[in-house]
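J.: Sharing a sequence plus its predicted fold:
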Amino acid sequence: MDFDYTPKVKDLQKRLNTFMDQHIYPNEDAFHNEVEANRAKGNPWVPTKIMEELKDKARAAGLWNLFLPQSERGAGLTNLEYAPLCEIMGRSHIAPEAFNCSAPDTGNMETIERYGNDAQRNEWLMPLLEGKIRSAFAMTEPAVASSDATNIEARIERKGDEYVINGRKWWTSGAPDPRCKILIFMGKTDPDNPSRHNQQSMVLVPMDTPGVTRVRALSVFGYDHAPHGHGEVDFKDVRVPVSNILLGEGRGFEIAQGRLGPGRIHHCMRLIGLAERALELMCRRAIKRVAFHKPIADQGVTRERIAEARIMIDQARFLTLNAAWKMDTAGNKVAKQEIAMIKVAAPNMALQVIDWAMQVHGGAGISDDFPLAAAYAQARTLRYADGPDEVHRNAIAKQELGRYLSK
């Protein structure tokens, strides 16, 4: 394993950091101010002008669609090459969208690229890659423990040349966004199949299809994340052509596993960048802030936390790079344990580092004067997204025990 970055990646790192310094960080407040101005007018779900301007600049700078490995439609980067770039974007929550590298669109684009047909790619993948529309992934349901995907109750029933869809989904990221034009919907086409993993299918559902209703936007620790957000969506006798199926009936669980692998590693990459920024804010604040007649940076407990934060961040980074390398060299399925490990490690690491950074900031740390409170809410959410800690720990333990059960 050689984790030294290639000249191509080093050049992209330099260009990304320059773009972040010149355009992303200086416009974070402008983005929030525009959202709040729209909220004051009665609708925070209006796409911001500042984001569209940033997207144009990123596209012009050649910093667009850096993800999508093993595809001529992407930047030609492997997961290992993309990792340090995704980390840089993760330092600001407005950055991923500016580079067209934000969730859930990246996962959905990879899904359509990998499992869709030519017609589906032309209709939906191309406008997503161009940043003209956004998308959502409708899997989680309010009535069941969706961490076990076989619990899903939503129905996809074939009637002639159409599928009729019924069910209710929530935590459908991006659904409240007016730019969301397409959903990937997971439901059961064959609930009586003896194999619980062959009961589900995935279909493409245009957001404007009759019967699709945005019920409400969901908040996370009080943040609604407008204009993107997370939504609860109702599907009542929704009809789509059978040609909207992805891969085939009964292949939904297979697609979910293929989709969530890259999605999980992207989340972890961004979390490392988020933790790096929290540590930077922590150090700057500790040096400037004085308590009990000396800078907080001179307090032993603060130095211990700074040291531990550095250790934890680097541990998570190396675990993530290892997972990315394994995905590139052996495939996502073979790398499932490494992916599960980082999905547990990265959010918990980020939460601890952000918590220490908040503590150094005092009361200001939990206010919106600094990005730490919002970062904490984001990191805490990612202990659920793409599978909760408990599910991943269970999978890791089962694989580890399996090494000895056969002996």
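T.: The structure has been received and is ready for your questions.
J.: hey, let's count contacts and neighbours off CA atoms from now on
T.: Noted.
J.: in the stretch 101-250 of the chain, which spans are helices?
T.: Remark: helices of the stretch 101-250 of the chain, listed N- to C-terminal, are 105-115, 118-120, 126-129; assignment by DSSP state H, counting those that start in this stretch.
J.: Tell me which of those sits most buried.
T.: Ranked by average neighbour count under the criterion mean count of other Cα atoms under 10 Å, the helices of the stretch 101-250 of the chain are headed by helix 105-115 at a mean of 22.
J.: now for that helix, which elements pack on it?
T.: Contacts of helix 105-115 with other secondary structure elements, assessed using 3 or more Cα pairs under 8 Å, 6 or more residues apart in numbering; DSSP states H and E, are made with helix 126-129, strand 134-138, helix 252-288.
J.: most tightly surrounded among these?
T.: When the helices and strands packed on helix 105-115 are compared using mean count of other Cα under 10 Å, strand 134-138 is most buried, at a mean of 26.
J.: Alongside the first one, take a look at this:
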Amino acid sequence: MDLGMTERLRPLHARVAAMVRDEIMPLDAEFLAEVPKGDRWAYTDRQAEILEGLKATARDRGLWNLWLTDPARGPGLTTVEYAYLAEEMGKSHLAPEVFNCNAPDTGNMEVFARYGTPDMQARWLAPLLAGEIRSAYLMTEPDVASSDATNIAMSCVRDGDAYVLNGEKWWATGAGDPRCAVYIVMVHTGDADTPRHRRHSMIVVPADTPGIEKLRAMEVYGHDDAPHGHMHIRFTDVRVPAENLLLGEGRGFEIAQGRLGPGRIHHCMRAIGQAEAALALMCRRSLDRTAFGEPLARLGANYDIIAQSRMEIEQARLLCLKAAWMMDQGDARAAAPWIHQIKVVAPEMALKVTDAAVQMFGGAGVSQDTPLARQWAHLRTLRLADGPDAVHRRQVARAELRPYRDG
């Protein structure tokens, strides 16, 4: 099991890391400062200039769609190789989109590539791969405990050559973005006699379909994440062509697992990058600031906090690489316990390191003057996204107990 950087990855990693450090991170604050100017749900001219300029540079340098393990569409890196790149991207707000490696689009592109018809791939996958549109994934609902996805209740009823959708979804990440053109939606299609894991399906819904109403932007600790956003959406008699149903009725869980496995690893890879960025800020602050006649590093337990942060980052990185290696072996069932483990460990660790950095910065740490407050809120949310910690721990425990039960 080789978890180190391959020789082919090293130069690519150096180029990605340099672009993130020297060209993307310096523009993060300016990009975010544009949000309150004018319509929060539209990109200002300066935001578009920053984002599209950086994307064009990444494309020209061949640093594009790096997440694709299919060599016919991308560089054909393994998941382990991509892990090192995703970690660098996690250090910047803009970097994942600059390289067209951003959620939820990567997961949706996986769905279109694996399960979409040729027409879907031409209409939606091609412009997503080109970075010309954005997409959203609609699964969670406000009226059910969506951590148990068998509770998903959005009605999807066949009516002639169409399906009719009724219900509400929330935390639709990216649905507020004016470039968001398509939704992939988890819906309920079975009846009481259908096995629980065959009652759900996935359907492709153009974002401008009549009957779709954006009720509000959901706020994370008081912030709406405009202009990207996490929307609460109502569907009222929304008619979608029957051919938009992916694979057929009852295949929703099969598609969801194909989508969420890689996506969970990508989230964790980026979280490790965020932890590294927070630790770097913490170390600089601890040496640059003095109190009571001493650098902050020498006060209280700060040496221990810095050391513990480094050790926990290294531990989480190794677990993430192990999960990525398991994914690369091609057996999703065998990889699943490792993905569940890292989905708990990485966000929890990154949140802890970020919180320690906030403490080192004092009042500045919770202000807009550092990226730490925004990062803390994102990481706390990540402990819920793609399944809360408790659900992943439950799956880890079930896998651990299985051989004892079988015995």
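T.: Thanks, I have the structure now. The structure presented is a predicted model; accordingly, all values stated were derived computationally and were not measured.
J.: of all the helices and strands packed on helix 105-115 of the first structure, which lies closest to Val46 of the first structure?
T.: For Val46 of the first structure, the closest of those is strand 134-138, at 13.2 Å, according to Cα to Cα.
J.: Who are the contact partners of Gly174 of the second structure?
T.: The neighbours of Gly174 of the second structure, taking Cα atoms under 8 Å, 6 or more residues apart in numbering as the test, are 104, 134-136, 180, 228-231.
J.: now, among these, which is nearest to Ala307 of the second structure?
T.: Pro104 (33.9 Å).
J.: count of residues packed around the closest one?
T.: 17 (other Cα atoms under 10 Å).
J.: about what we covered before: rebuild the helices and strands packed on helix 105-115 of the first structure as CSV, extending it with distance to Ala395 of the first structure.
T.: Formatted as CSV, the entries for those read as follows, by distance: least, Cα to Cα, whole Å:
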stretch, distance to Ala395 of the first structure
helix 126-129, 33
strand 134-138, 23
helix 252-288, 13
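J.: nearest to Asp237 of the first structure, of these?
T.: Ranking these by their distance to Asp237 of the first structure (criterion: Cα to Cα) puts strand 134-138 first, at 15.8 Å.
J.: report the angle between the axes of that closest one and helix 105-115?
T.: 80 degrees (axes from the mean of the first three to the mean of the last three Cα atoms, to 10 degrees).
J.: now what about strand 134-138 of the first structure, what contacts it?
T.: Counting by Cα under 8 Å, 6+ apart, strand 134-138 of the first structure makes contact with 104-105, 108, 128, 169-175, 177, 179-186, all of which sit outside it.
J.: Tell me who's in contact with the residue nearest to Met186 of the first structure when sequence neighbours are not counted.
T.: Beyond its immediate neighbours in the sequence, the residue positioned closest to Met186 of the first structure (Cα to Cα, 6 or more residues apart in numbering) is Met202, lying 4.5 Å away. Under the criterion of Cα under 8 Å, 6+ apart, the neighbours of Met202 of the first structure are 184-187, 245-246, 249, 251-252, 255.
J.: Please apply the same query to Leu94 of the second structure.
T.: So Leu94 of the second structure contacts 24-25, 28, 51 (Cα under 8 Å, 6+ apart).
J.: how much space is there between it and Leu27 of the second structure?
T.: The span separating Leu94 of the second structure from Leu27 of the second structure equals 8 Å under the rule Cα to Cα, to the nearest Å.
J.: who are the neighbours in contact with the residue of the second structure most remote from its centre?
T.: Note on the second structure: the largest separation between a C-alpha and the mean C-alpha position, by Cα atoms, centre = their mean, falls on Gly293 (43.3 Å). With contacts defined as Cα under 8 Å, 6+ apart, Gly293 of the second structure is in contact with no residue.
J.: Looking at the helices of the stretch 101-250 of the first structure, which is nearest to Cys268 of the first structure?
T.: helix 105-115 (13.7 Å).
J.: Which part of the second structure matches the closest one?
T.: Under TM-score structural alignment, helix 105-115 of the first structure corresponds to residues 105-115 of the second structure.
J.: on average, how far is the matching stretch from the matching bit in the first structure?
T.: For stretch 105-115 of the second structure, the mean deviation from the first structure after alignment is 0.8 Å (mean Cα distance after the TM-score superposition for the first structure).
J.: Sweet, I'm off.
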